[in-house]
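Peer 1: Here is a sequence together with a model predicted from it:
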Amino acid sequence: MGPGGIATIIAASSLLVIAIAVSYAVIRVGRFIDEAKTSLKAVTDEATPLIEEVHTTVTLVNGPLQSFNRITKNVEDISEKISSTTSDFLDKSGPALKVAGALVSAAQMGKVRSKKKKKKAE
């Protein structure tokens, strides 16, 4: 056997080692893909009921929130009506407001006097 035959045997052996390494890598990648597919299926199977439960929870929470929204809207409407009524009253009855202020002041002064009388009596 000459130098060309030995070179052919070395080249064939090298190609055999490379082919074995490539086939091993392909087999490992195939197993990895199968495992990833299995994991993805497990995650999907577990996530679907969880998403359905979250949807149910959100639906149940939205009901009271809509009621609360209606209540706050009604309170807002009432406070706007009271504000407009008060401003109309203040605009139209300035003298009546002065009289009411004087009455309130007199009532407070009466309370202060009665407290002083009680302290003196003791």
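Peer 2: That came through, no problem.

Peer 1: For the rest of this, base every contact and every neighbour count on C-alpha atoms.
Peer 2: OK.

Peer 1: What's the biggest helix in this protein, counting residues?
Peer 2: With secondary structure taken from DSSP state H, the chain has its longest helix at helix 3-92.

Peer 1: Use this one as the comparison:
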Amino acid sequence: MIEAVTSIASLSKGRGLESLSETTTTTTGILGGQPVQTPGMVDGQSFASVMSNMATTAANNLKAAEQASFDGMTGKAPLREVVDAVMAAEQSLQTAIAFRDKVVNAYLEITKMQI
């Protein structure tokens, strides 16, 4: 399961997502020479890097929860830390599932469009 989530981060390479980072550039605005971000940029990051970071964070949360569970069973970690780690992993997993559902729905909507 964790390996499958970790492999999502590698999808940004070689699948056309790297072209998103090439098409989004920061330009200089008219007022005061301030840098202006294009709509595809979030804090100077491309869509592909944001998705890669999100997948990496979700995988790390799942691994931390698994390790905390093992530590809790052996008595190395208090119950509170185990519960916190498992809840963080659950939240990450729910976010990933919600994002996946949105992507699938968007794909289905695109396939329904008439050409």
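Peer 2: Thanks, I have it. What you are looking at is a predicted structure, and each value in this text was computed from that prediction instead of being measured.

Peer 1: Any chance you could compute the TM-score here?
Peer 2: For these two chains in superposition, a TM-score of 0.32 is obtained (TM-score structural alignment, normalised by the length of structure 2); 40 aligned residues with a CA RMSD of 1.8 Å.

Peer 1: Which elements pack onto the longest helix of structure 1?
Peer 2: Helix 3-92 of structure 1 is packed against no helix or strand, with contacts defined by 3 or more CA pairs under 8 Å, 6 or more residues apart in numbering; DSSP states H and E.

Peer 1: contacts for stretch 59-78 of structure 2?
Peer 2: With contact meaning CA atoms under 8 Å, 6 or more residues apart in numbering, stretch 59-78 of structure 2 is reached by Ile2, Val5, Thr6, Leu79, Glu81, Val82, Ala85, Val86, Ala88, Ala89, Ser92.

Peer 1: so the very next helix or strand once past the longest helix of structure 1 versus helix 3-92, what angle?
Peer 2: Later in the chain than helix 3-92 of structure 1, the nearest helix or strand by DSSP states H and E is helix 94-121. If you take axes from the mean of the first three to the mean of the last three CA atoms, to 10 degrees, helix 94-121 of structure 1 sits at 90 degrees to helix 3-92.

Peer 1: Distance of the residue nearest in space to the middle of structure 1 relative to Glu52 of structure 1?
Peer 2: Structure 1 has Val58 as the residue nearest its centroid, 10.7 Å off, counting by CA atoms, centre = their mean. Distance, Val58 of structure 1 to Glu52 of structure 1, using CA to CA, to the nearest Å: 10 Å.

Peer 1: do the same with Val104 of structure 1
Peer 2: To Glu52 of structure 1, Val104 of structure 1 is 62 Å away according to CA to CA.

Peer 1: Ok, Ile82 of structure 1 next?
Peer 2: 45 Å.

Peer 1: Setting aside sequence neighbours, what's the nearest residue to Thr26 of structure 2?
Peer 2: Closest residue in space to Thr26 of structure 2, ignoring its immediate chain neighbours: Gln37 at 4.9 Å, by CA to CA, 6 or more residues apart in numbering.
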